[in-house]
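Enquirer: The sequence and its predicted three-dimensional model are supplied below.
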Amino acid sequence: MFVDVAIGKGSGDIFTYSVPRELSSAVCPGKRVLVPLGSRRHTGCIVGIPKQTSREKLRDIISVLDEEPLFDEQDLSFFRWASRYYLYPPGKALGVILPSGIDVRSTKWVMPTGCEPAETDRFTGEQRRLLAALSDFPAGCALQTLTKACGRTSLEKDLKHLAGRGLLTLEERLQPPKVRRKNERIIRLAAPSASSEPRLTEKQRAVLDLIESIPQCTLSLLSGRIKNAADTVKRLEKKGFVLSEEREIYREPAAPPSFGREPDPLQLNEDQAKALDAILRAVEKRDYAPFLLHGVTGSGKTEVYLRAIASVLDSGGDALLMVPEIALTGQLIDRVRRRFDDRLIALYHSGLSEGERYDQWRKMQRGAARILIGTRSAVFVPIRDLRLIIVDEEHDASYKQDDRLPYNARDLAVVLGRFHDAPVVLGSATPDLQTYYNTRHRGFTCLKLPNRVENRPLPAVTIVDMKQPGARRGKNLLLSSPLATAIEETLTRGDQSLLLLNRRGFTTFLYCGECGHVFTCANCSVTMTHHMSQNLLKCHYCDYSIKAPPLCPVCKSGKILSFGAGTEKLHEEVTALFPHARTARLDSDVTSKRGSYETILSALYRREIDILVGTQMIAKGHDIPHVTLVGVVSADGALNIPDFRAAERTFQILTQVSGRGGRGRDPGRVFIQTINPDNPSIQRARNHDYDGFYHDEIFARRELGFPPFQRLINIRVSSPSEEKAAELARLLADTARSFIAAAKDKMAASVLGPAEPPLARIKGSYRRQILLKGPDTVFLHETAERVLKAAGRRASEVRIDVDPLNFM
């Protein structure tokens, strides 16, 4: 018997192994196995059982790690599709897809022998330091630990030399998985009314009463309520009053804070009813059908989602609800949990512990839950009877993963619908241009919600031209006079305000006023952001940080000046200007602690915050009824990014943040500060005019040959050596051009580059990028595959990004 095993280490390819007779009944696709690969042992996943193989001298699998498979054949077909489309090795793709922390890990262990060096031995300084570091670990240590202790990237050569001298030994050790199934003791009564037995003590009777009152009572629950309950249960079990058994339990994520009482569902308006009816007809047919639910902000898209999910559950099916960032949509999760039985809901996102992710994966796969809510990685979770897929805020770039398997979960959700013959609903007030184009030319159905619920008005938008005299309150102040006045008026009425500045930190960067030296990251070609509260300069790409220096390192001048502004500085200005207001800040610097985001949002909902300052985190998915003022402190940042989607992203964020205002009974106002008041994206956002923006932008895309008219594949080359990065990039670009030139259709594709990206150096690696562009997806993939083949052993320095969103 043979098995094909995908292994995430090394090349990430699929290898064939033989199966010992004693393990043959335990193997099936979807189970993980421990296998030998080279001189090490690794965890792999069975992806096929071939009837025969032409390969000789196959090695045996060592053990089967799972009692039940982690996915079935249909899931595997979907995973394979994603691996092929995104040109990512199948073993490495499964390493991204499956829950982390569940693999047996192979570690190289370094142990001192205790032998003293011979007098004739001669060692380099690096080798002496290695031996000194190893002496701190008499019982040995993992190679990774020793490498870190020596402050080096590789010790292989020196370890081989020292092992040859008999001073240390190297061996492989297996480390058990960090995550395993969690079991709990379930306690139940051996017979009814056992607590009336006269021989019982008062404490024993209390334990029995508690067991009787709680179905599936666990020992940990008893221990949390009654002191030393475990000893009492043991005595009761000996006397025959209770029975206990070990059962597997699911680790459940903590519930987000409440955002208040869920209002009674409103009666659907005519547009909502039509949209829901179209979705449910597709659900009933059990057929793939892609929809765009295009509704203005506050139009009741969520109510349509919830009613569609309820109908699916009533018919015995399951549903997937995807959100761009789980922390940003606590209010949506709160609404789902209030509408449906909590036991039917599973959550899946990176904010969970590894144990919680593993359990939520298996909970859905086993059918123990019926609704999965998650971020982009949830698209891979096996769902038994998937009949509806919903992607909320489908335009959001957070659905695209940039590292490792660079997939777009929004696009994969559409593919998943095809695999399961299920309708897919993509919801947004500002749809991705590609999605809206698909409704006009590629068979997607557009369902429009043009009005807010109860016909509430969209907020009135005022554009503040910061170039005009009188707009600025002072030279270095961020709030204009009109916006500051509007905040004061809002506070007087007892309403709330949101202020958007999409840059965290205090200032953009520091520089020397004498010689002009700019403080940049040691590892990346970017300036470091000043965080005044911590007195630090931080790189937001590699996390390198230093204390803010009092003197210039070049000329020793003390004239250190700042440029630009971030949310920290804006919050300081707001606090000084409105000292009696309750203010808060919302950005990734203040929400690094688990649950902190939901805590701030919940406080805003309870009206414990008057003014909230934040980055784009405040622009997404929030429905706060007493927010009547939204201020955009600078609308120009996104416009100046070197990216053909800059106008689209500007329009989206301005429209989305504007939509946070006036969602209650009082109308909202929006103030947009800009130095480009006539920019079409800003003007279209002012008028809430998506169709007008689409017509402007689609014309430009057609003229320039960008998506949706042509497809893109970005090839990124990186190396610690700038010269090697440039050399490899030139080789790969020439390979791509030669391959295209040999094709029959000479217009099949074009090659742009190689060129330095805007961020030419990140985390110590120099970068180049090559852009493949053409209308034929298959031919572009073939070209990229030829490029990977040309890279050969240097393929680890090359990353393929199909349908890229990030060109930085």
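Expert: Okay, I see it.
Enquirer: use CA for all of it now, contacts and neighbours both
Expert: Fine.
Enquirer: so which strand or helix has residue 102?
Expert: Remark: residue 102 resides in no helix or strand, with elements defined by DSSP states H and E.
Enquirer: Counting neighbours, what do you get for it?
Expert: Neighbourhood size, residue 102 [other CA atoms under 10 Å]: 19.
Enquirer: And for residue 618?
Expert: For residue 618, the count of nearby residues is 23 (other CA under 10 Å).
Enquirer: Comparison target below:
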Amino acid sequence: MEDLFGDSIPLDESTHPSTFADVILPVPIPRMFTYRIPRTMEKSIGIGHRVIVQFGRKKVLTGIIGKVHQKPPKDYETKAILEVLDDQPVVNPLQIKFWFWMAEYYCCQIGEVMNAALPSGLKLSSESKIQLNPTFDPEASDFPIDDREQIILDALEKNDALTYEDCGKLLGIKSSYQIIKSLVIKEAVLVYEQVKEKYAPKVESRIKLKAPYSTSKKALEALFDQLSKNTKQEEILLKFLQEIPVFHAPERNEKGLEKKVITDAGLSPSSLKTLIKNDILEEFKVIVSRFENLPSDDREIKLADFQEEGLSSIKEQFDQKQTVLLHGITGSGKTEIYIHLIREVLDSGSQVLLLLPEIALTTQIVSRLQKVFGSEMGIYHSKHSDNERVEVWQGVLSGRFSFVVGVRSAIFLPFDSLGMIIVDEEHEPSYKQFDPAPRFQARDAAIMLSWLHQSKTLLGSATPSYESFYNARTQKYGYVHLSKRFGEAQLPEFHVADILVDKKKNLLKLDFTRIMREKIQEALDRQEQILIFQNRRGYAPYMSCEECGWIPECEHCDVNLTYHQYSEEMRCHYCGFKEKVPRACPACGSHKLTTVGIGTERLEESLSLLFPEARVGRMDLDTTRSKYAYQRIFDEFSSGNLDILVGTQMITKGLDFDRVTVVGIVDADRILYFPDFRSGERAFQQITQVAGRAGRRNRRGNVVIQTRRPDHEVFEKVIQGNFSEFYLTEMAERKRFFYPPFVKNVKITSRHKEAKVAEKAAINLANLLKDIPVKKIILGPERALIGKIKNQYLFDIYIKLDRAGNTPAIFKHEMGKILFELNTQKAFKSVRFVVDVDPY
């Protein structure tokens, strides 16, 4: 029992033993925390409920109940749970099981997984407030109160409490912290935490016509006679009756008309207020969904014969395998097959999750699916507001959304009866979360989630990841191949343009080879569209002084600053540092500053100069930062208002335009010669994917690849469409040098503001890891590829683990103990060790 102040009162435990809850808290500590459940809450609390608990002396946190039991902890006294936030659990036991798997597999803490899983709208925020100390007597105080402190005390006489922000406004200063601190020392005020719920439902103001005017025509006629001289009020009433026929549809009057229908029509707001005040109209508020109610289209989508065969094969293989890889070339119509499978699973009463690599880049597939599934489908991604994300979460809990399309974070939604997960473009690197923890691979995590639900996983791609293809070849996964394009679409014709040859012959103009310019001009003459791909934003990678060779570098990172012409500044794409372009070289004073390399901004400018009649647009991170920017550019291009679209990898995914017949890859070498064992695989994937945007209907497209190495094997295999042969060549290399999928990779990075400390910590760690008794190869430590980011020095250790048996699990367990021990040593207490499992 507890007294009025929440303190414990001894109970006879033999007759009524206490109940405890293990609570998952959003802190990077490797365990749950045990709290006592007050007697008054015992019937209303269970696994998956959100609770408020005190953590430490001052912090108030939102936690999730992970376990309920009657075993008190032996080593510390428990605090009581302060409050239960929900009538029903917001998380189910399967989710919690999934969180624990993720924490163990990806070597992070359960609190970090919970923090990533819950939308921020479901996490409470606490803000500090002050109130008068009831025992404070200004006359008896040993400390004088100054003028600014007195203003706050006077305000507290009139208000129960004030926030720090309120105090700042009262005093006309930015920060009132020091003044409040002084009042606390003088014991004049008390500071406490007020916990606030972040999520707020969307509330809509509506109006309805009151009785007797809504039930009697005579009363309504008399009202119009009465208002005949007040035209503004009469106009509002006529507009209302035009929208709501009260006598023919009285139920619509009860539901009300949105108030904004009147105000948006330019009618007088003050006259509307008068009608409400005079009891003619009634204003009321209702909670509404943030998502439109869209009708579904019942028309059946016809499949081509080869698609029917693929669909049948997928179903057959699902009888034997949990996971099937659908390998369909670009334009083969994988989406139509997805739609058939989704409909069958939904009709059986189960839920479906469709993962897409980046939701903002897949507008077409989302709009197509919405037409088919209507309001049955939810969308979950980072462009949504916190409140919208909470509504989707609650929609899955309530059963409103049985089908969700989302990015990698959608795997955390509270599904309770998943029948299928579809991972589209499963090869995409954006399924990998790099920061913060958990650093998970959504495709792999989805397969585990599917296993927990005893459901099926379909992986779809035109260029599968080598891990998935390997699993299919070794018969761990089922495999279905679609080798035809849908309809009359033909594969594009490839042209490999040698940049060096054109340069020698003086045929290279503004970064474009002769054949690239010719193909663009031919397409423009036929009123067709062009996509130009360059995976580097900005105007140029960097600037340089022609006299002394000076190159501007970031103050906080080991990288060059990227030149952005439109904003006339140089930016770091790692930490956001930026500075204005200098008029002269800071090193030697020369005015001969030039740009080096090619970015999307520069290409946009060059194309406008080469083809002045063309309308040129750009799609990269800089032009798509706002919520609807991508949609705007997409709509402009799809409606034909743009002739040429320049973009980064954004334009390689999910775009399907009838009129695109030319695709240009400006600098294929940049993709090819990246220091990564996957560079060949990624180059094949990116070139194939962007090439697949050309000629997707009945016109054959052209793909121009600009390179300095036209004889490279990748280009030959892409042109032949020979995925399997290139895969076998790459896999022979990986097997020889011990790379995935033949080994498990773990990368550990030591980070510290001093390079020597970071390096020493990494050396100590590497030596300790060598003693773990499992089959492994340890490489490093080495300075990271980018050795300093945000004033932190980075040193990497790479571990290659034998996949056999429990080797990875044993290594991770021992590694965890070593890292904990190192962080307790005085020399390395401030070093941050970042563990990344399957880092690529």
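Expert: Yep, that arrived. Computed from a prediction, not measured in an experiment: that's the story for all the values here.
Enquirer: Mind checking the TM-score on these two?
Expert: Scored against TM-score structural alignment, normalised by the length of the first structure, the superposed chains reach a TM-score of 0.87; 767 aligned residues with a CA RMSD of 3.8 Å.
Enquirer: how close does residue 619 of the second structure sit to residue 534 of the second structure?
Expert: The gap separating residue 619 of the second structure from residue 534 of the second structure is 11 Å, by CA to CA, to the nearest Å.
Enquirer: Repeat that for residue 171 of the second structure.
Expert: 53 Å.
Enquirer: could you show me where the helices are in the stretch 1-150 of the first structure, in order?
Expert: Along the stretch 1-150 of the first structure, counting by DSSP state H, counting those that start in this stretch, helices occupy 73-85, 90-97, 125-134, 143-150.
Enquirer: With neighbour numbers in mind, choose between residue 171 and residue 534 of the second structure.
Expert: residue 534 (22 against 14).
Enquirer: Could you check which residue of the first structure pairs with the more buried one?
Expert: Alignment note: residue 534 of the second structure maps to residue 501 in the first structure; criterion TM-score structural alignment.
Enquirer: For its match, give me its contacts.
Expert: 566-567, 570, 613-616, 632-634 (CA atoms under 8 Å, 6 or more residues apart in numbering).
Enquirer: among these, which recur in the second structure?
Expert: On the basis of both residues aligned by TM-score structural alignment, their matches' CA atoms under 8 Å, what survives of those in the second structure is 566-567, 613-616, 632-634.
Enquirer: picking up where we left off before, shared neighbours of residue 619 and residue 534 of the second structure, anything?
Expert: With CA under 8 Å, 6+ apart, residue 619 of the second structure and residue 534 have common neighbours 646-648.
Enquirer: Could I get the residues you listed in CSV, plus columns for distance to residue 381 of the second structure?
Expert: Below are these laid out as CSV (distance: CA to CA, whole Å):
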residue, distance to residue 381 of the second structure
646, 25
647, 22
648, 21
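Enquirer: contacting residues around residue 181 of the second structure?
Expert: Residue 181 of the second structure neighbours (CA under 8 Å, 6+ apart): none.
Enquirer: now it, what's its secondary structure?
Expert: helix (DSSP: H, G, I helix; E, B strand; the rest coil).
Enquirer: Residue 58 of the second structure versus that one, what's the distance?
Expert: Applying CA to CA, the value for residue 181 of the second structure to residue 58 of the second structure is 15 Å.
Enquirer: what sits against the aligned partner of residue 426 of the first structure in the second structure?
Expert: Under the alignment (TM-score structural alignment), residue 426 of the first structure pairs with residue 459 of the second structure. With contacts defined as CA under 8 Å, 6+ apart, residue 459 of the second structure is in contact with 323-326, 422-426.
Enquirer: Tell me which two in these are the farthest apart.
Expert: Maximum pairwise distance among the contacts of residue 459 of the second structure (CA to CA): 14.9 Å, between 323 and 425.
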